[in-house]
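Trainee: Quick one: sequence plus predicted model below, questions after.
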Amino acid sequence: MLSATFFQCRLPMPTLKRLLPLALLVLLSACSSEPVLSPITSRLPERVELSDVPFFPQNAFQSAPAAMASMLLQRGVNTDPGLLKDRVYIVGRDDMRPAMVATAEAHDMLVYPLQPTMDALLGEVAAGNPVLVLQNIGMDMWPEWHYAVVVGYDLHKQTLTLRSGGSRRLQSDFAAFEKTWKSSERWAVLTLPASLLPASAQRPVWLKAAAELKEAGRADAAQRAYRTAAERWPTQTTAQ
């Protein structure tokens, strides 16, 4: 079960929280191995950065509302972390992922889970889609769960660019990121308008996300998602 761990330190807690992601990534990069990428990924553009993705500095233990606000505002939803924090940051709740998904759905966004691979993540960024990820920036025995938004990569340097903590352009090499990401079972999602398919669109995954939109009471958005599926896969019947 995911849990947040509070650390005691002489530094003020907001300062510690801003420095912790960078410090952990630097440390991890020294002792991690690079993930193996598929030949298809090697044919992506060498460098991509989605500079239009908004950035909100994250306050102590509130990476979730800041990351979600970045994702939603990039899709045209007028919001900010202050408007979202009561939805996604609930004191005492171990796993905020269900609240994150519900918050996106409440704004008519379809939440599309990615395959848990670096290839899938890079492919979506190359297609112009920022990716919301969950990392453990603490230790295995004392996890510190942190949400960030992947907005760029450099295949030559083997680095990612993230909206994370207090940094608008946090640089993490692939190996260090992989180390922090795998503890969350490589959780990564897109938030998409119901009319926009991801680069890695798979019909069963899309239809399941559309059904979850409907279950969340967003019937109109769900219908748009079903129509999008019918247009993309016209020879297959779409149950609604």
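Mentor: Happy to help now that I have it. Numbering: from 1, shown residues only.
Trainee: contacts, neighbours, all on C-alpha from now
Mentor: Noted.
Trainee: before we move on, which element is the residue nearest to residue 164 when sequence neighbours are not counted in?
Mentor: Nearest non-adjacent residue to residue 164, counting by CA to CA, 6 or more residues apart in numbering: residue 148, 4.9 Å away. Assigned by DSSP states H and E, residue 148 falls within strand 145-154.
Trainee: Following element in sequence after that strand, please.
Mentor: Next along the chain after strand 145-154, with elements defined by DSSP H and E, is strand 159-164.
Trainee: Helices along the protein, start to end?
Mentor: 13-29, 39-42, 63-74, 81-88, 97-106, 118-126, 174-181, 203-215, 219-232 (DSSP state H).
Trainee: Output these as CSV; include the columns distance to residue 138.
Mentor: CSV is the format used below for the helices of the chain (distance: least, CA to CA, whole Å):
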stretch, distance to residue 138
helix 13-29, 7
helix 39-42, 29
helix 63-74, 14
helix 81-88, 21
helix 97-106, 18
helix 118-126, 21
helix 174-181, 8
helix 203-215, 31
helix 219-232, 38
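Trainee: Next up, a structure to set beside the first:
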Amino acid sequence: MIENVPFHPQEAFQCGPASLAGVLNYWGVQVTPEEIAKDIYSPSAGGTLNLDMMLYSEKKGMKANQYKGSMDDIKTKIDLGYPIIVLVDLGLLVYQQNHFMVVVGYDENGIIANSGKDRLKPIATKNFIKTWERTNFWSLWITPQR
């Protein structure tokens, strides 16, 4: 588990800026969720777009890759000290409710994430995969430029 990823409790519809701020802060970029939201929150979308999360990270001098992740990939990156932003769909049936969260660890039961108002929230593998699969396992890996 990566213990020192900053946590920002999410305000309404601000999971993208809260997640992004935590990962950027982890890498030493000083920015608040509010500053991020002013720049990339989309009122018409009722949230933050995936592409804008990546572009904002790059604007702040980071390398950002969005890709289709896997549990093995998450475990490898966590072991190497990289928190990963994932997009899950918490909606029911045909109702979509996308949500960004930061995976900071894992154990034999599932993942550990900073999600919404919960810091270090354990999520069972089965539940996580079910909601993550609905977004085609969308993941965002942010690292410093080297």
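Mentor: Received it, and whenever you're ready, just let me know what you need. Computed from a predicted structure; not experimentally measured.
Trainee: TM-score for the pair, please.
Mentor: Between these two chains, after superposing, the TM-score reads 0.94 (TM-score structural alignment, normalised by the length of the second structure); 145 aligned residues with a CA RMSD of 1.3 Å.
Trainee: Tell me which residue of the second structure matches up with the residue nearest to residue 164 of the first structure.
Mentor: By TM-score structural alignment, residue 148 of the first structure lines up with residue 101 in the second structure.
Trainee: ok, how many other residues are close to that match?
Mentor: Close neighbours of residue 101 of the second structure, defined as other CA atoms under 10 Å, add up to 23.
Trainee: wait, doesn't it sit right on residue 114?
Mentor: Yes - here residue 101 of the second structure reaches residue 114: they are 5.9 Å apart, a contact under CA atoms under 8 Å.
Trainee: shared neighbours, these two?
Mentor: Shared contacts of residue 101 of the second structure and residue 114 (CA atoms under 8 Å, 6 or more residues apart in numbering): residue 19.
Trainee: now the equivalent of residue 77 of the first structure over in the second structure: how far from residue 94 of the second structure?
Mentor: Matched across to the second structure, residue 77 of the first structure falls on residue 29, judged by TM-score structural alignment. Residue 29 of the second structure sits 38 Å away from residue 94 of the second structure, going by CA to CA, to the nearest Å.
Trainee: These two: who's more crowded?
Mentor: Neighbour comparison, residue 29 of the second structure and residue 94: the larger count goes to residue 29, with 16 against 6 (by other CA under 10 Å).
Trainee: Next up, the contacts around that one.
Mentor: residue 60 are the contacts of residue 29 of the second structure under CA under 8 Å, 6+ apart.
Trainee: leaving aside the residues next to it on the chain, what's closest to the residue most central in space within the second structure?
Mentor: Centroid-nearest residue in the second structure, with CA atoms, centre = their mean: residue 85, separated by 2.4 Å. In space, and not counting its chain neighbours, residue 85 of the second structure is closest to residue 102: 4.4 Å by CA to CA, 6+ apart.
Trainee: wait, isn't the one you found in contact with residue 83?
Mentor: Yes - counting by CA under 8 Å, residue 102 of the second structure touches residue 83, with 6.5 Å between them.
Trainee: Spell out which residues are contacts of both of these two.
Mentor: With CA under 8 Å, 6+ apart, residue 102 of the second structure and residue 83 have common neighbours residue 23.
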